[in-house]
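Asks: Pasted the sequence and its predicted model underneath.
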Amino acid sequence: MNISDQLSLTAKQQPDKAAYIFQDKETSYQELEVAVTKFASSLKQLGYGKGDHIALVVGNSPFFVIGLYGALRIGATVIPINPIYTVDEMSYILKNGDVKGVITMDVLLEKFEHMDAAIPGIRHYFVGETGGNPDWEQASLSGKMKPFTNAVGAGSLELERPELNDEDTAVILYTSGTTGKPKGAMLTHRNIYSNAKDVADYLEFTNDDRVIAALPMFHVFCLTVALNGPLMNGGTVLIVPKFSPQDVFTISQERKATVFAGVPTMYNYLLQTGDDMEETFKHNRLCISGGASMPVALLKAFEKKFDVIVSEGYGLSEASPVTCFNPLDRPRKPGSIGTSIKNVENRVVDELGEEIAPGEVGELIVKGPNVMKGYYKLPEETTVAIRDGWLYTGDMAKMDDEGYFYIVDRKKDMILVGGYNVYPREVEEVLYDHPNISEVAVIGAPHRDSGETVISFVVSDNPDLNEEQVITYCQEHLAKYKVPTSVEFLEELPKNTTGKILRRNLREKITQ
């Protein structure tokens, strides 16, 4: 079974039930099923088939849902990409991911015009109309562009589906790595289906649930917990195009939402702007937090103000992503990521890979049907990440006597900005390309609104180079949330005797 086939089954069982609501328009499971089948048919007519890679570069919208399930239905591999990525970031993924087709939006066509010539393998751009670019059909890509709605309309309901195996790659999620370049985690149909099913069952999703999808759908947290999970058990997805506290309050109240999923930053914004909104979540049975450890003080304050329960969980792209959640059948523990979900095993081990006693700190490792089959075109990286069937997360954790896990520290040096992962090496690689920068180190610093912010320390032989110039340079090559908010110039970076940069010394500088 795979999620696209599951959608067909649900559409037969409850054809008239709302699958999703977007901008006050309800789309039933049967209507979604028809659109998915017809889009899949169009892709097939255009020569796409099993194993082809199709990028999904759209915001939270029906384009994403139909595009995802339609591509999967013909056996294509979907590569979701953050729409706010720069041309440099996006073109790398499109090239490395061997993408042949792109599902995108009219407002993003300018980016693709800049990179199309460098990526000759792309055959078509399926363009979703948002109204934000009325002249989009005049773009220089006209020979490759196809309106998304036309592609759906041109399809047939007579679709011969390919035979899909559980181990066929369904989705490739690009996540930054130690090399500074993103690496693609290959998730199979089994990975995607099993995690969506196990999460839906663990969180007790039913067809009565109305789940707010305000997290970005291209991120695996939203993809599994707020999209595939609810659709797996016949629920309704309430699509929020872009997170804003007011939009969440409004849709929660008007649509009587039962579940909200977000990162701690979102909860902080909702708490700070939620005056006179205490009744907003009165129909809500559960709030889900992930992406970063949620401060206990924030968790308690949010629960008290809105009279809801917040269940914290844990996951990573390589695990589709969820491995832990606080259980619903007994009191959750503030500060804990919960216990292992169904069919997934978590352990805390020492440097030799041996399981350690409760209360001791070690590396969290994971095993289950949700664990990726490897990194795309990176066999050596795969061997390092997966050993004897266990995925080594790189996160330091501990477990208590009742099987609850606690993250002690995030992956070494990773920075979390507004729920997005920023890996210092990726920013450093960009800065190292600057002709006047000889050394650089990037760290994270606490930030009241975004959780953390990016700080860079630079060594330059050009006395005229200033902070504004460095930041402007980064803005040309990095997504907004990865750009340093401040730059400090040093004569040299602190290092140990082997030449390794001492990041802890740099962190001490910003706390002084």
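Replies: Right, received. Where do you want to start? Here the structure is a predicted model, which means the values were calculated and not measured. Numbering: from 1, shown residues only.

Asks: Please make it C-alpha for all contacts and neighbour counts, starting now.
Replies: Will do.

Asks: Just give me the longest helix of this protein.
Replies: If you go by DSSP state H, the chain has its longest helix at helix 29-45.

Asks: The helix or strand just after it packs against which elements?
Replies: Going down the chain from helix 29-45, the next helix or strand is strand 53-56, by DSSP states H and E. Here strand 53-56 touches helix 62-73, strand 77-80, strand 99-105, going by 3 or more Cα pairs under 8 Å, 6 or more residues apart in numbering; DSSP states H and E.

Asks: hmm, who's touching the first one?
Replies: Same thing as helix 62-73. 3-5, 22, 32, 35-40, 43, 54, 56, 58, 77-78, 103, 128, 148, 161-162, 170, 217 (Cα atoms under 8 Å, 6 or more residues apart in numbering).

Asks: cool, stretch 89-107 as well?
Replies: 52-58, 63, 67, 79, 81, 115, 119, 121-133, 136, 148, 174, 182, 184, 376, 477-479.

Asks: Going along the chain, name the strands of the stretch 401-512 of the chain.
Replies: Assigned by DSSP state E, counting those that start in this stretch, the strands in the stretch 401-512 of the chain fall at 405-409, 415-417, 420-422, 437-447, 451-460, 486-489.

Asks: Can you tell me which of the ones you listed is most buried?
Replies: A comparison of these by mean neighbour count, using mean count of other Cα atoms under 10 Å, puts strand 415-417 on top with a mean of 24.

Asks: quick one on the thing from earlier: output the strands of the stretch 401-512 of the chain as TSV; include the columns distance to Lys300.
Replies: Shown next, in TSV, are these (distance: least, Cα to Cα, whole Å):
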stretch	distance to Lys300
strand 405-409	17
strand 415-417	22
strand 420-422	23
strand 437-447	20
strand 451-460	17
strand 486-489	32
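
Asks: Just tell me which of the ones you listed ends up closest to Val371.
Replies: Taking Cα to Cα, strand 405-409 is the member of the strands of the stretch 401-512 of the chain nearest to Val371, at 18.4 Å.

Asks: Can you tell me what sits against the closest one?
Replies: Ser293, Gly335, Ser336, Ile337, Gly338, Thr339, Val361, Asp395, Met396, Ala397, Lys398, Met399.

Asks: what about versus this one:
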Amino acid sequence: MSDASGAALHRGAPCPFNLARYCLDQGAEADKPALLVADGPKGRIVETFTYGEMRAAVARMAGGFNGYGLPRGARVLLRVGNTSQFPLLFFGAIAAGLAPIPTSTMLTEHEVDLILADSGALLVVGDGSGAMPTHPGAARVLGPAEIAELERADPAEVSDTKAEDLAFLVYTSGTSGRPKGVAHAQRVVLGRRPMREGWLGLAATDLLFHAGAFNWTYTLGAGLMDPWSAGATSIVHLGERPPEAWPELLEATGATLFAAVPGLYRRILKYGAVTPRRFPSLRHGLTAGEALKPTLHRAWIKATGRPLYEALGMSEISTYISSGPLVPTRPGSPGKPQAGRRVCALPPDAAADAADQPLPAGETGILAVHRSDPGLMLGYWGLPEETAAAMRGDWFLTGDLARFDDDGYLWYEGRADDQMNAFGYRVAPEEVERALADHPSVAEVAVVEAKSGDVSVITAFVVLNEGATGDPDALGRHAACDLAEYKRPRAYVFVPELPHTPSGKVLRRALRT
């Protein structure tokens, strides 16, 4: 178990407590930039919102939402593209005591219909950039004209919500089953405080550039909630962002921190003109969403002279394991539990003796987070049985398999449902991927248990580095250096690219078919 040192986290919060107020009213001067919106390959700033302007805009949105007379906690489905309207609508709804649902514009009508039906949203806000529900039912649909009216409404006071009240819903990507709503309380923002030092290394003087779109919860959290609650400045880019443009974008904006998925860092190295003299203001990069391969980290440090700090998280708890300025990186591990968090590995077998007691260092089990963490979800929307099933005693089960070493670093062994069976042994795909990723020919690799005729075998899908030749025998010899025979792939498939979810995670399910 790792019960990280530092001040303990508590769910207690001032009453009333509202997430929007907490993020925007932490003492930043009214004329200090809160949000810089860039566009174009040169990173030209096209919009600037000071803290004073952001507070006023969110208050007007809240006033506009109040005009619809919805009860506190009513859901608002956001079908809005990557424009500055998105954060105004998101935080404006929360300020009004409503619960926004951020969604990707890439969703189909069918997916939107499912989310609307499941959430029971009473408002659907769309700007025409993505599919809208085909059967809105009792929900009222707002279009661009109504959004403009919200922006011009009379300002309203922030709702006197409580810390345990619903703040927003996010729907899981569905990589491990049917998408379901994750309900977060207003207090979730308090659960993000340990990230400032434990991962971000964030100060009020920072300019944090997030590579993601506004509607992604990684951007809403690390890109907006975290810098704003620290009085820092957030930067988001609206337009096309080819990988070769990022060095100039970082320089043009003067970003001191940069957040992205590992795949983007890899593409920046491949296509961008990167040297230690580029983007001199940048202190370090931040990465989450998928595992950071040691080879990529080493390549980034060699090319830029600056580290990458990784975080492990999930929709239900956000990021809770990380490296950072105060936690040295250890290749292959995402880091340690952030200060104040109670995280452990529990026995995989729920029927085992002392199944709710943490395992000692070195033993692999189900990664779990204590229910007292303020960042933990309220539950799965409308699914009380699934919510209860995710708990074991006082622990929330993440569904990940992991172990802690003697120094408290976590070693991720994959999702429990991603585990492969080899001759009766359970094998984590991440362990095999780590071994293969060190080969000089490999740019990216994903490992799954795939059908080969009538049997299933461990199969490695490999993206080669430019100019490299696919050689299964060479990869097999390389794997043999670090893996027991039963863990080694029996088949190698060379592909131009791996399938990814919209948030950047490798979609192993697509490789199994």
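Replies: Everything's here; your move. No experiment lies behind these values; they were computed from the predicted model shown.

Asks: Give me the aligned partner of Cys222 of structure 1 over in structure 2.
Replies: Here Cys222 of structure 1 is matched to Thr219 in structure 2, going by TM-score structural alignment.

Asks: what separates that match from Pro227 of structure 2, distance-wise?
Replies: 11 Å (Cα to Cα, to the nearest Å).

Asks: and the two? which has more neighbours close in?
Replies: A count of neighbours by other Cα atoms under 10 Å puts Pro227 above the other of Thr219 of structure 2 and Pro227, at 28 against 21.

Asks: Shouldn't Gly198 of structure 2 be within a helix?
Replies: Yes - according to DSSP: H, G, I helix; E, B strand; the rest coil, Gly198 of structure 2 belongs to a helix.

Asks: Any of the contacts of stretch 89-107 of structure 1 buried? List them.
Replies: 52-58, 63, 67, 79, 81, 115, 119, 122-129, 136, 148, 174, 182, 184, 376, 477-479 (16 or more other Cα atoms under 10 Å).

Asks: Stretch 52-60 of structure 2 corresponds to what range in structure 1?
Replies: Using TM-score structural alignment, stretch 52-60 of structure 2 pairs with 30-38 in structure 1.

Asks: what's the average distance of that stretch to structure 2?
Replies: Compared with structure 2 after the fit, stretch 30-38 of structure 1 shows a mean deviation of 0.6 Å (mean Cα distance after the TM-score superposition for structure 1).

Asks: what sits up against that stretch?
Replies: With Cα under 8 Å, 6+ apart as the criterion, stretch 30-38 of structure 1 contacts 7-8, 11-12, 14-16, 19, 66-67, 69-70, 73, 151-157, 159.

Asks: repeat that for 7 Å
Replies: For stretch 30-38 of structure 1, contacts defined as Cα atoms under 7 Å, 6 or more residues apart in numbering pick out 7-8, 11, 15-16, 66, 69-70, 152-153, 155-157, 159.

Asks: What's the PyMOL syntax to select whichever of those are buried?
Replies: Remark: buried members of the contacts of stretch 30-38 of structure 1, expressed as a PyMOL selection using 16+ other Cα under 10 Å:
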select buried, resi 7+8+11+15+66+69+70+152+155+156
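
Asks: Among the contacts of stretch 30-38 of structure 1, pick out the one closest to Arg410 of structure 1, please.
Replies: Once Cα to Cα is applied, the member of the contacts of stretch 30-38 of structure 1 that ends up nearest Arg410 of structure 1 is Tyr69, at 32.6 Å.

Asks: Map that closest one onto structure 2.
Replies: Per TM-score structural alignment, Tyr69 of structure 1 is aligned with Phe91.

Asks: how about Trp246 of structure 2, what's its partner in structure 1?
Replies: Looks like Trp246 of structure 2 aligns to Val248 there (TM-score structural alignment).

Asks: Then Tyr309 of structure 2?
Replies: Match for Tyr309 of structure 2 (TM-score structural alignment): Ser311.

Asks: and if you look at Pro102 of structure 2?
Replies: Under TM-score structural alignment, Pro102 of structure 2 pairs with Pro80 in structure 1.

Asks: same thing with Thr398 of structure 2?
Replies: Per TM-score structural alignment, Thr398 of structure 2 is aligned with Thr393.

Asks: element containing that match, please.
Replies: Counting by DSSP H and E, Thr393 of structure 1 is part of strand 390-399.

Asks: Check which helices and strands that strand is in contact with.
Replies: Contact analysis of strand 390-399 of structure 1 by 3 or more Cα pairs under 7 Å, 6 or more residues apart in numbering; DSSP states H and E lists strand 362-367, strand 405-409 as its packing neighbours.

Asks: Of all those strands, which one comes closest to Val211 of structure 1?
Replies: Counting by Cα to Cα, Val211 of structure 1 lies closest to strand 405-409 out of those; the figure is 25.9 Å.
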